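1. Sequence plus the predicted model coming up.
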Amino acid sequence: MDWDKLRIFHAVAEAGSFTHAGDQLNLSQSAVSRQISALEDSLNVTLFHRHARGLILTEQGELLYRTAHEIFGKLSMVEAQLAESKDRPRGALKITTTVAFGSTWLAPRMREFIELYPDIETHLILADRELDLSMREADVAIRLSPPRQADLVQRHLLTVHINIYASPHYLKKSSSPASAKDLDKHRLVVYGEDARPPVPDVNWLLRIGNDSGQLRKPALTVNNVYGVMRAVQAGAGLGALPEFMAQGSSDLVQVLPELTGPTIDAYFVYPEELRSSKRIQVFRDFLLRHVTAQRF
């Protein structure tokens, strides 16, 4: 099988069109189309259904795409390992974590890391969906739940508690609640129901201290924890937030400190193949140093 044609096929399958794949590969649409046709002729199968709105993989195309995707992912991982210096960590390091943790805790600490290791090309990928590390969508992840893949190395980083916060502006207008029952009198900002919640019982604020058994009606729902924090900071109401988001913030005040929500365990995760990578080792040690120095 022609590797160059396979590379072009993989790009087309990812892009969903000859034109978009050509833009990525710096080839014309017609050149890409010819290469795909030649690959189909050599295999004697149809790889794409062609229609006016784009391309759809056939059953045979799906099989080839899954295999090619795995191969190119493994090759990319090997390339990174070969490029890494024995003496000094270098090369690309793609780090993924959630929007909330990445924006509020990790990103502010990355200045020190890039100054310590200028030869590492550091990329933060903040997404609330889990990227596939085995396919090199990222090299390492900080995940707020145990990894489900058996071939991933995991290291417990920290346990985070969730507390109730409000802005000073909001508390000036509405007196601070003295008990859980008082939450009935306050505007509550909670996680939306139209997305997968980041932790079990994420909206515990709606039920705690409510003797009726019915959930309180929230004033605002946001399907992202970072968005909940921003709304609370702006005075929209009370919200339950991980403590790492509130530490050091002058516009978030903890209320009802005796009440805490579900805990979150954060893990540092990476593929087994990268266990000996110096980039991974120095970033892991960097994280552990900051977690140890941080009071959670």
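-> Sure thing, it's come through. Residues are numbered from 1 along each chain as shown.
2. going forward, measure contacts between C-alpha atoms and count neighbours the same way
-> Noted.
3. how much space between residue 241 and residue 218?
-> For residue 241, the distance to residue 218 equals 15 Å [C-alpha to C-alpha, to the nearest Å].
4. Ok, residue 129 next?
-> 25 Å.
5. More neighbours: which of those two?
-> Shown here are residue 129 and residue 218; by other C-alpha atoms under 10 Å, residue 218 has more neighbours (18 against 12).
6. how close does that one sit to residue 172?
-> Taking C-alpha to C-alpha as the measure, residue 218 falls 20 Å from residue 172.
7. One more: residue 84?
-> 55 Å.
8. These two: who's more crowded?
-> When residue 84 and residue 172 are compared on other C-alpha under 10 Å, the one with more neighbours turns out to be residue 84, at 18 against 10.
9. In addition, the following structure is provided for comparison:
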Amino acid sequence: MDWDKLRIFHAVADAGSLTHAGDLLHLSQSAVSRQIRGLEESLNATLFHRHARGLILTEQGELLFDATRAMMKRLDAATARIRDSEEEVFGELRVTTTVGFGTLWLAPRLPKLFERYPDLNIDLMLEESVLDLPMREADVAIRMKEPSQADLIRKRLMSVHMRLYATKAYIEKFGEPKEMSDLEDHRLICQNPSAAQVGAGATLVAQLMAEGVPSKLSVNNYFGVLQGVLHNVGLGVLPDYLANDFPELVRVIPEVESSEVPVFLAYPEELRHSQRIAAFRDFVQEEIIAYRKNIKNQ
């Protein structure tokens, strides 16, 4: 099968338009149309339905597009490996992690990484859903559970527990709850039970709600929960890694704690020799070590 025709087909399917694909490929619309027509003739199949608002893939077109999309992702991975220098770190690195960990722990530390590698570009993809690393939806992931996908290199970074926090100012004004029964005098701030989150956090919130908490503020991510706590709206269920970066947080009712949540870094086996991934992996591990030292010294 003619690779050039497949490349043009993929661009048209992705853009949904002969004109837009031509602009991207620096080809005329008629040239793109001829290539698509030639591909359809060679396959003896119709790949697109022509519609007033653009092109729509037929069932056969969808099958071919799935194949070319996988091919393109493999080519991107190969290109990244080829471009990786043995001595320099540069280019784009797509990192995926959860909204909470990405905004509250990782992003504030990235300036150090950019100081070390000024030619590195980070595309930070904050998703509660798990992206497919072998299919190159991202290059490297930090996940709140051990990855189950095959062909991944994985390393356990640390463990997290969900705990109950308030600010010093809140405690001075409203008093410090000492035991679970004291929750009936306070407002609880937590992730919305319907929001995507680690099971350990959802289980802890369910246990706390069973104590008859009279008022609740629910948010769909931990960044929102943290903002509520910092502004003294109530007591918040938050990951323990925040206590080190936000000294105004005070842990309350020490027996309130979720089960252990493992944090893993993972990346595809085919990117084992990527200098960009090695730089990011080593940086994150250094920051984890520094984080642990700070916790021990407190």
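-> Perfect, thanks for sending it. All of these numbers come straight from a predicted model, not from anything done at the bench.
10. Compare stretch 67-79 of the second structure with the first structure and give me the mean distance after superposition.
-> Superposed on the first structure, stretch 67-79 of the second structure shows a mean distance to its aligned partners of 0.8 Å (mean C-alpha distance after the TM-score superposition for the first structure).
11. Can you get me a residue count around residue 285 of the second structure?
-> 16.
12. Aligned counterpart of it in the first structure, please.
-> When the first structure is aligned by TM-score structural alignment, the residue opposite residue 285 of the second structure is residue 288.
13. Distance of that match relative to residue 91 of the first structure?
-> 21 Å.
14. same check, this time on residue 118 of the first structure
-> Distance from residue 118 of the first structure to residue 91 of the first structure, by C-alpha to C-alpha: 10 Å.
15. These two: who's more crowded?
-> Neighbour count, other C-alpha under 10 Å: between residue 118 of the first structure and residue 91, residue 91 has more, with 20 against 12.
16. shouldn't that one be in contact with residue 119?
-> Yes: taking C-alpha atoms under 8 Å as the contact criterion, residue 91 of the first structure and residue 119 are neighbours in contact, 6.6 Å apart.
17. residues in contact with residue 238 of the second structure?
-> 162, 163, 164, 165, 190, 222, 225, 226 (C-alpha atoms under 8 Å, 6 or more residues apart in numbering).
18. Next up, the contacts around the residue nearest to residue 139 of the first structure when sequence neighbours are not counted.
-> Spatial nearest neighbour of residue 139 of the first structure, chain neighbours left out: residue 94 (5.1 Å); criterion: C-alpha to C-alpha, 6 or more residues apart in numbering. Applying C-alpha under 8 Å, 6+ apart to residue 94 of the first structure gives the contacts 122, 123, 124, 125, 138, 139, 140.
19. Show the contacting residues for residue 92 of the second structure.
-> With C-alpha under 8 Å, 6+ apart, residue 92 of the second structure has these contacts: 120, 121, 122, 123.
20. so which strand or helix has the counterpart of residue 228 of the second structure in the first structure?
-> Matched to the first structure by TM-score structural alignment, residue 228 of the second structure sits across from residue 231. According to DSSP states H and E, residue 231 of the first structure maps onto helix 225-233.
21. The helix or strand just after that helix vs the second structure, mean deviation?
-> Moving toward the C-terminus from helix 225-233 of the first structure, the next helix or strand (DSSP H and E) is strand 238-242. Relative to the matching residues in the second structure, strand 238-242 of the first structure has an average distance of 0.9 Å after the fit, by mean C-alpha distance after the TM-score superposition for the first structure.
22. Off-centre distance for strand 238-242 of the first structure?
-> For strand 238-242 of the first structure, the distance from its own C-alpha centre to the chain's C-alpha centre is 20 Å (C-alpha atoms, centre = their mean, to the nearest Å).
23. Report all helices and strands that the helix or strand just after that strand contacts.
-> The helix or strand immediately downstream of strand 238-242 of the first structure is helix 243-246, counting by DSSP H and E. For helix 243-246 of the first structure, the packing partners by 3 or more C-alpha pairs under 8 Å, 6 or more residues apart in numbering; DSSP states H and E come out as helix 99-101.
24. Any figure for the gap between the match of residue 228 of the second structure and residue 225 of the first structure?
-> 10 Å.
25. now the strands: where do they sit in the stretch 151-298 of the second structure?
-> 152-160, 162-167, 187-191, 215-219, 235-239, 249-251, 261-268 (DSSP state E, counting those that start in this stretch).
26. Dump the ones you listed into TSV; add distance to residue 46 of the second structure as well.
-> Below are the strands of the stretch 151-298 of the second structure laid out as TSV (distance: least, C-alpha to C-alpha, whole Å):
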stretch	distance to residue 46 of the second structure
strand 152-160	38
strand 162-167	54
strand 187-191	48
strand 215-219	48
strand 235-239	53
strand 249-251	62
strand 261-268	35
